[in-house]
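Student: Fold the stuff below for me.
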Amino acid sequence: MHIIRCFRVCSLCNALISRSRRPRDGWRTLLQQTSIKHPEVTPIRFTHGDSLDLYENESVQKYVNQLMEEYADISQKLQHAYLSESDRKEFVSKHAELLPVANVFKKTEQAKKDLEEVLSLLQSTTGTKDEDEHLIQLLREEEAQMTSRILTLKKDLIKVLLPSDPLDSSDVVLEVVSGRTTGGDICQQFTKEMFDMYQGFAIYKNWDFSLLNYTPAEYGGLHHAAVRIAGESVYRHLKHEGGTHRVQRIPEVGLSSRMQRIHTGTMTVIVLPQPKDLNIHIDPKDLRVDTFRSRGAGGQSVNTTDSAVRIVHLPTGITAECQQSRSQLQNRETAMQMLRARLYQSMMGKETEQRHTARKQQVGTRSQSERIRTYNFSQDRVTDHRTGYSTRDIKEFMKGGEELDDLIADLLEHAEREALLEIVNSRILSQPESGQSAD
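Tutor: Here you go, the predicted model:
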């Protein structure tokens, strides 16, 4: 804005600035306010787009207007000395919650005012003498900068409106399970490839990848595996990976490869968050602990002792097992970690049963109709059915690097927009229109 300040010094710009301008209505102008008296907004499901599309959404604009009115009201109430201690504490908490939105909003408002000044100056200098060409060029550069800043601020506003997931920073227990469809060797081979993909993704994100359980299948495939992945924002990035994944390909090995035609198989990914403060009390009387000889890889002596452990939580029937270590004590400790994670997920699912719990969505019946993503090797394409996101070069994608990271980023953006609009519609519809009774 140095240019605008300089313009105000020169006589030409003083004359231009002195011209009449349209009145501004403060923050209401910024979002092209939808009046509170506007007819009730019908809940919507936002189609996949970017943050700017969401910013222009009528329901979001109305929601922001309500937040800003609430912020102004609370700010005014906090000036009153007669507030009780409990009321003041409540208002301070709410004020702090709304402050990030208000700050970004004010910056956006100021940026739009500055852009209006630049556009007004540009319009006033059109058709002037050649010596003003330099002035016009500077104004156009300023216009481009301000436009870019406003776009950034609009995206920032959407970010501060987005609901946060308290589990996002959690580590996870991730399980891969071969599907139950015809042609089991196809599913088992694909499950092994998916396991390798997530291991590659953990390396790409610099996460710790600790094996908890591994049950191999014939022809180099995999029946089931469980791993603990620890690092920065692991659950945030992997929480949408849970569900049924479908593969379409001509098998390279195994019995199905002899048919030389495209086969379809499935596998399931289960993602269980492990909050850092996870402290679920388990009564030892509720547990049945079985030991057996390991069936997995681990060297020649892995099967010589009953080191593998299976723990069953009798009240719920939830089971966890570990056979990776030669130490029965270590396997028992690892199995208990997995059991706690599964019990936590079960508890969380009961609290949100009406909203289709995460584990229920992930496990399902492992049928192809519940697939969340298809890996079509014949067409060299990966498609996520929740967002329509598609990418080519499937072999590179299965390495678990940048391509998988891009798809996950797209999923996160889509899920956050859906979550925000759910809140927006819920709030708008829960509040009576101005002039109407609360009932």
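Student: For the rest of this, base every contact and every neighbour count on C-alpha atoms.
Tutor: Will do.
Student: all strands for the protein, in order.
Tutor: Here the chain has its strands, by DSSP state E, at 171-178, 208-216, 222-230, 243-249, 263-274, 287-292, 308-313, 318-322, 371-376, 381-384, 390-392.
Student: The structure of the following sequence is requested for comparison with the preceding one:
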Amino acid sequence: MLDRLQYVKQRFDEISDLIIQPDVIADQKRYVQLNKEYKDLKGLVEKREEYITIDANIKEANEIIADGSDAEMVEMAKMQLDEAKERLPQLEEEIKFMLIPKDPEDAKNVMVEIRAGTGGDEASIFAGDLFRMYTKYCEARGWRTSVVDVSEGTSGGFKEVIFEVTGEDVYGTLKFEAGVHRVQRVPQTETQGRVHTSAATVMVLPEAEEFDVQIDMNDVRVDFFCSSGPGGQSVNTTKSAVRLTHIPTGLVAQCQDQKSQHKNKDKALDVLRSRLYEKELAIKQAEDATKRSSQVSSGDRSAKIRTYNYSQGRVTDHRIGLDVFDMDGVMNGKIQKFVDELQMVNNMEKLKENEVF
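Tutor: Take a look at the predicted model:
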């Protein structure tokens, strides 16, 4: 293991020198990439130092015990040896997972799109519940959320809502939330007390940097219109809302959340860039899917991934067979158990695939 970690240390030292070079700093794309790699390798270098310390403690303790001339020192050495031997296997497992090649997208911010599916008004209400669930979760993680565009439901919730999430390792955390979420409950609009099944689709798009996707504005049609809201609320008399249509692909992005036309255009451009980037990423993920079959693929947006059964107070993730009996907690953003289990399964698959050790 130390041989493998020595290569990591050499690369870390190399990057540490590179990121202070003027020519690297001037090349923003390379500078950002090297900074991300520096941050990833720093954690491994720290684990390497801990591994070296524990290895040295084991050798020192064995020497003292073998010498046996000082009974008090031997007793202390045995305690040191027990502690080191208990920590070493845990540390080795941590290092193994850290050595798994990282998805370069994982560190990116995201655009999350939630759309009501089958179920009419109840589907829109459920889409609103999911929006609240994710914003609560993001708040608990210290991430910032910003609404980009909304289309409100007639009885509450949203027909569609798009919001941006910025923070640390956002895409790597939220990417497995993409897919169809299904709810089984008695709708607020139901007078007979019958359980209905409704659905909403969640898309999680890694936010593209300007150097990830170059957009020729000659290929983009820009339309300005008045933003709107239900019952005449939030209606602008000025055309501040912006819709962008990418003519070569037909992709459309719009924003009406800001009062400024300029800010709406910038946000709509971010969404368009992310959708174009996700289009390319989807092709890559499809190619990867032919190489390996993953339980927790983040690429299939049509797959039913989770059911929220209110009558049983149960939330089930169908990909990993995980049941959580805490409906109120989950709908208030407590989804970390799902995140942890999905990441663990994904990491185990990668561990086998890459044969790290």
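Student: how about the strands of structure 1 in TSV, adding mean neighbour count and distance to P100 of structure 1?
Tutor: Formatted as TSV, those follow (neighbours: other CA atoms under 10 Å; distance: least, CA to CA, whole Å):
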stretch	mean neighbour count	distance to P100 of structure 1
strand 171-178	25	28
strand 208-216	19	34
strand 222-230	22	30
strand 243-249	24	35
strand 263-274	26	28
strand 287-292	15	48
strand 308-313	22	45
strand 318-322	22	43
strand 371-376	22	35
strand 381-384	19	34
strand 390-392	15	35
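Student: Compare those strands and give me the one nearest E416 of structure 1.
Tutor: With CA to CA as the criterion, E416 of structure 1 lies closest to strand 381-384 of these, at 16.4 Å.
Student: what stretch of structure 2 does that closest one fall on?
Tutor: Here strand 381-384 of structure 1 aligns to structure 2 at residues 314-317, judged by TM-score structural alignment.
Student: After superposing, tell me the mean distance of that stretch to structure 1.
Tutor: With mean CA distance after the TM-score superposition for structure 1, stretch 314-317 of structure 2 departs from structure 1 by a mean of 1.5 Å once superposed.
Student: Run a quick neighbour tally on N279 of structure 1.
Tutor: Neighbour count of N279 of structure 1, defined by other CA atoms under 10 Å: 11.
Student: ugh, typo on my part, it should be L343 of structure 1
Tutor: 19.
Student: Counterpart of it over in structure 2?
Tutor: L343 of structure 1 maps onto L276 in structure 2, by TM-score structural alignment.
Student: residues in contact with its match?
Tutor: 213, 251 (CA atoms under 8 Å, 6 or more residues apart in numbering).
Student: need the longest helix for structure 2.
Tutor: For structure 2, the helix that runs over the most residues, judged by DSSP state H, is helix 28-67.
Student: tell me what it is packed against?
Tutor: Helix 28-67 of structure 2 sits against helix 2-18, helix 22-26, helix 71-98, with contacts defined as 3 or more CA pairs under 8 Å, 6 or more residues apart in numbering; DSSP states H and E.
Student: With distance to T307 of structure 2 and mean neighbour count as extra columns, can I get these in CSV?
Tutor: Below are the helices and strands packed on helix 28-67 of structure 2 laid out as CSV (distance: least, CA to CA, whole Å; neighbours: other CA atoms under 10 Å):
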stretch, distance to T307 of structure 2, mean neighbour count
helix 2-18, 42, 14
helix 22-26, 48, 12
helix 71-98, 30, 15
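Student: D212 of structure 2: which of these is closest?
Tutor: Nearest of these (CA to CA): helix 22-26, 17.1 Å.
Student: which bit of structure 1 covers the closest one?
Tutor: So helix 22-26 of structure 2 sits over no part of structure 1, by TM-score structural alignment.
Student: now stretch 143-163 of structure 2
Tutor: Taking TM-score structural alignment, stretch 143-163 of structure 2 hits residues 207-227 over in structure 1.
Student: Kindly check the end-to-end length of that stretch for me.
Tutor: 12 Å (CA to CA, to the nearest Å).
Student: ok, and what's touching that stretch?
Tutor: By CA under 8 Å, 6+ apart, stretch 207-227 of structure 1 touches 173-178, 185, 188-192, 195, 199, 202, 228-232, 234, 253-254, 295-297, 321-324, 334-335.
Student: go on, stretch 81-88 of structure 2?
Tutor: Taking CA under 8 Å, 6+ apart as the rule, stretch 81-88 of structure 2 contacts 51, 54-55, 57-58, 61-62.
Student: Could you rerun that using 6 Å?
Tutor: 54, 58, 61 (CA atoms under 6 Å, 6 or more residues apart in numbering).
Student: Good, we can wrap up now.
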